[in-house]
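Chemist: sequence and predicted structure below; questions after.
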Amino acid sequence: METLQNLLQRFAARHQALKLFVLGALAAIALPPTDLWPVLFITVPLALVIFTRESQSLYRRIAWLGWLYGLGYFIAALHWIAYAFFVNPERDLWMMPIALGSLAAFMAVFWMLAILAASFAAKRSYPLWLVVPATLAMAEWLRGHLFTGFPWSALGQMSDGMFGVEQLASIIGMTGLSLMVPLWASAIYGAVFETARRRWLAVALLITFPLSLVWGQLRLASHPTAYVPDVMVRLVQPNINQNEKWLERHARKIYDTLLALNARPSSTGKPITHIIWPESSVPFLLDESAAGRAELAKAMPPGATLMAGAVRRSAANDQAQYFTSILVLNDQAQVLNHYDKWHLVPGGEFLPLAWALEPLGLRKVVSLPESFTPGPGPTNLEIPGAGLAGMSICYEAIFPDAVAGPSIRPNWLINVTNDGWFGKSTGPYQHLAQLRLRSIEQGLPAARAANTGISSIIDPLGRVTFQSLIGVSDAYDLALPQPVSQTTYGRLGDCLFFVLLLVVIGLGHFFKKS
């Protein structure tokens, strides 16, 4: 043990800034789709060795090291964003390093503040290995809520490949897992470096990891997937090239593709009851086009209901407002209801600080003359024949509080997306993994239609019962899983996360100077 400690101390002696940047980048491979989570049990203890060595340094030095640690992580974790700028490279490619670099640099500020807070506590004799997970988890919670929020690559998402550990999301949510995952990894440091009393605490915390794994496996085994009778969902994946999507000359071909997939005979022999088209699937304003809806009515299976991702226009104060929406239509192509996206993508669907950035040549990636208008908030819609559905569009699925309305619990979740921007990068796989967590958190099945990317059906314990290939045009006829009883997280939200946070901080206080 002493030899290992000496080796690790020598590791921390030089080039701390570079090493922390690399350790942060390596930690990102614990995320899906690689799911190499054991690397976290190496990179986190090594980072703690460096931060412990530097814990008495000036705060500006600690801030710099904490920011570099976060920068390495977020550049590696969010690199898939760069793919969007290759869709129209002549116009957008020059913005790619600015957009990715700025986003990663800003996300790293949250980790910098977390490391600063942990170092402040360490100078008052709190165990650094115990408070770093707590401050990082709080920083991740803030990252998901402040400035519209962006919880992509949250630490809790590393539970995706942990053989059942992600089932804890049904109790503590992704936010709670964002505390437990780094806590388990940092406990390795405590077990190696700490005094006997603190070492026993680290070992006790480590034991909760296999216990969580076993509990998760038992939960999965005790809830086999059951299906809703008389409901057959068709997921339409047209695989429209992103370069063609908004060009008027391709509108006819795109709509013909959608109609053909919509009208295809059932592959199961059972009647199609519900059809889902992906985000912004229709290259025109479907609700305003009588001719387009007349064609759609001819392609609708009798009695079926269509949920179509579409752009919608509304006039307010004599000025047109555009929404990215889901239209609910009956088999006569009459619009029954709609849902408007309320968590818009910064830089994609609206440009933050447009007054300052547009004169510099920066613009939205989505080619509309105006920014989209956000909808009123999370909403459940009544879907004929399938009850209430929690609606979300694209990256709204990464927000635990955005997938269902707050009043009555829905029966299922509907997510429409267009991951065609990101090719076969890690982005579409991480997007799907986050919808899996939403299903586990809420105990609800999810149906997801992608233009291309990954269309899927997910059961209420997060098991993917169907997953399409990327780059394929097809229609998939699938049974809809039944929900399970409302989960603890569905009832309490992030309350237990804050309880866990207080427990960890309390342990840090109890084990001061011991």
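Modeler: Now that the structure is in, tell me what you want to look at.
Chemist: C-alpha only now, for contacts and for neighbours.
Modeler: Noted.
Chemist: how about the most centrally placed residue in the chain, what does it touch?
Modeler: Against the mean C-alpha coordinate of the chain, by C-alpha atoms, centre = their mean, the closest residue is Ile398 at 3.1 Å. By C-alpha atoms under 8 Å, 6 or more residues apart in numbering, the contact set of Ile398 is Pro151, Trp152, His431, Gln434, Leu435, Arg438.
Chemist: do Gly385 as well
Modeler: So Gly385 contacts Val231, Thr273 (C-alpha under 8 Å, 6+ apart).
Chemist: quick check: it vs Leu357, distance?
Modeler: According to C-alpha to C-alpha, to the nearest Å, Gly385 and Leu357 sit 47 Å apart.
Chemist: roughly how far apart are the residue nearest to the centre of the chain and Arg438?
Modeler: For Ile398 relative to Arg438 (C-alpha to C-alpha), the value is 8 Å.
Chemist: just Phe422 next, same as before
Modeler: 22 Å.
Chemist: do Pro301 as well
Modeler: In this view, Pro301 and Arg438 are 30 Å apart by C-alpha to C-alpha.
Chemist: which residue is the nearest non-sequential neighbour of Lys513?
Modeler: Nearest non-adjacent residue to Lys513, counting by C-alpha to C-alpha, 6 or more residues apart in numbering: Ser125, 5.6 Å away.
Chemist: give me the element the one you found is part of.
Modeler: For Ser125, there is no helix or strand it lies in under DSSP states H and E.
Chemist: residues in contact with Tyr476?
Modeler: Val233, Arg234, Leu235, Val236, Ser267.
Chemist: next, the one to line up against it:
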Amino acid sequence: MNRFLTSPALAALLLGAIAATGFAPLDLWPLTLIATGLWIGQIHAAPTLRSAAVRGWLFGLGHFTVNNNWFQHAFDFQDAMPPVLGYFAAVGLALYLALFPMLAAVLAWRIARRGAIDPAFVLMFAAAWIASERLRSVLFTGYAWDPLSVVWLPAIGVARLSAYIGTYALSGVTIVAAGALMLLLRRRYALPAIVVPALGLAALSALWTDAPAAAPGTPLVRVVQPDIGQEDRSESDGERVLSALEKLSGTPGTQARLVVWPEGVVRDYLEDGYPFYAYDWSSPLYLRRRIARLLGPGDILLTGGTALQFDRDDKISGAANSVFALDGQARLRGRYDKAHLVPYGEYLPMPWLLKPLGLARLVPGDIDFNPGPGPGNLTLPGFGTIGMQICYEIVFSGQTVDRAHRPRLIFNPSNDAWFGRWGPPQHLAQARMRAIEEGLPIVRATPTGISAIIAADGRLLATVPHETAGAVELPMPPALAPTPFSRVGNAMAAIVAGLLFAMAVALRRRPR
């Protein structure tokens, strides 16, 4: 034990925890670069592959335990399992996620470690990091939360490089920047002399690269945040929740409005045609007419809701986490079903094993959600094509847009009331990265915050703060021209990783 407390293993654990402070809500991004750079040096200094693996895994354990501490809060609303289980779940998730930094460390050590640490080792480490982070985003349905590149949002000019190379490739660039700082401390100046001015120029580019303002006469978008927590949204609270939404939805004017409500606040069903036993106190027609009273002739309201699915015997066979579009005549103008569901949240994997153990999914109810077909749009009269991404879907780089039918805006309703104080600002940060990548504005509506209107360049145009009731209304921000990343997608991660690998090999082969 004493050996551990004075060993590089403890240092790796602490460096991982420090690196997590660069993400929202703390945004101490220089600490992320410094801690990650010191860890890269640690990996190079490891005497064996096994010790490199241990240091890589412990860095990841410290990093993800701190960064995902909000994960525990979701268990505070689950009757089937004790809230204390959330602490074990958060650490258990970190035990798994730590395998990905370990993989990057092992690959870099095995392929590129020789002699004194040099730029070639850093470049190889960056290529390995891109591969490991991309793997994390897809393995076992993927957990893409907080890729390393998100720390650049306070220096948004650097974050905007993701419009060209994407989030995962920018994470590789972040590793190069961290490694350059480490080499600078060791008085090796070649790589820092290139990286530091380049990233400084990218950061300064934010002064002249803002997206244009909306044109006169553009339809309005109004984002509603009722500040009603998860604990206050039982079936008996339906009337109070609906009244809060109505009060914040404003009144019709001369300009058409797209009014957006969050995920998880409308608990009653909006669709007709279900068997009679499925409905509770109100009919769907009554609910739609009540909502439609808030809208003018050209207005449309988007809201999260649940769609039921039935078998041939009219028994409920599943449900969809959906967005419904409703016009001023109480007509449904379309529905989008969430495609990327959250395991253990919206459905329980291996229920035959886990249910007998007393485990349940975190979203209340006995019916698992079924996935929709993938990224999709709703075409709304007066507003054009609006892309849909419900909650967690927005964190998956390269999977947010139907590329054959590019929308003019993305609506991202979410229910961040599960996520404590750290989760909502982290979720917002990742939505901003998607806006930059795709060159599309994003509108987020959440019950307790942080709701926002995000420009196509990632700037926050308006927000409703966390745990605050309110609404914001602005002209719909314009989309930018399709970005290089929006055309190529995550093939950019492979391209950049390949270039980094090739440069590392070339540096190693050149005559000294």
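Modeler: Nice, thanks for sending it over. Everything quoted here is computed from the prediction, not taken from an experiment.
Chemist: list the TM-score for the superposed pair.
Modeler: Overlay of the two chains. TM-score (TM-score structural alignment, normalised by the length of the second structure): 0.90; 491 aligned residues with a C-alpha RMSD of 2.2 Å.
Chemist: follow-up on the earlier one: which of the contacts of Ile398 of the first structure has the most neighbours?
Modeler: Arg438 (31 neighbours; other C-alpha atoms under 10 Å).
Chemist: which stretch of helix or strand covers the equivalent of that residue over in the second structure?
Modeler: Aligned by TM-score structural alignment, Arg438 of the first structure pairs with Arg434 of the second structure. Per DSSP H and E: Arg434 of the second structure is located in helix 423-438.
Chemist: same question for Gly238 of the second structure.
Modeler: Judged by DSSP H and E, Gly238 of the second structure forms part of helix 238-248.
Chemist: cool, and Leu378 of the second structure?
Modeler: Leu378 of the second structure belongs to strand 376-380, assigned by DSSP H and E.
Chemist: ok, average deviation of that strand from the first structure?
Modeler: Strand 376-380 of the second structure, aligned to the first structure and superposed, deviates on average by 1.1 Å (mean C-alpha distance after the TM-score superposition for the first structure).
Chemist: buried ones in that strand?
Modeler: Gly376, Asn377, Leu378, Leu380 (16 or more other C-alpha atoms under 10 Å).
Chemist: state the span of the second structure onto which stretch 64-78 of the first structure is aligned.
Modeler: Under the criterion TM-score structural alignment, stretch 64-78 of the first structure matches residues 54-68.
Chemist: Gly292 of the first structure matches what in the second structure?
Modeler: Gly292 of the first structure maps onto Leu287 in the second structure, by TM-score structural alignment.
Chemist: now its match, nearest residue through space, not along the chain?
Modeler: Closest to Leu287 of the second structure by C-alpha to C-alpha, 6+ apart is Leu270, at 6.8 Å.
Chemist: and if you look at Leu480 of the second structure?
Modeler: Spatial nearest neighbour of Leu480 of the second structure, excluding adjacent residues (C-alpha to C-alpha, 6+ apart): Gly439 at 5.0 Å.
Chemist: contact partners for that neighbour?
Modeler: Ala163, Ala456, Asp457, Ala479, Leu480, Ala481, Pro482, Thr483, Ser486.
Chemist: from these, which is closest to Leu301 of the second structure?
Modeler: For those, the minimum distance to Leu301 of the second structure (C-alpha to C-alpha) is 20.6 Å, reached by Ala479.
Chemist: quick one: the closest one from Glu133 of the second structure, how far?
Modeler: 28 Å.
Chemist: looking at the two, which is more packed in?
Modeler: Glu133 (26 against 22).
Chemist: which parts of whichever strand or helix holds the more buried one are buried?
Modeler: Assigned by DSSP H and E, Glu133 of the second structure belongs to helix 119-136. With burial defined by 16+ other C-alpha under 10 Å, the residues of helix 119-136 of the second structure counted as buried are 119-134, 136.
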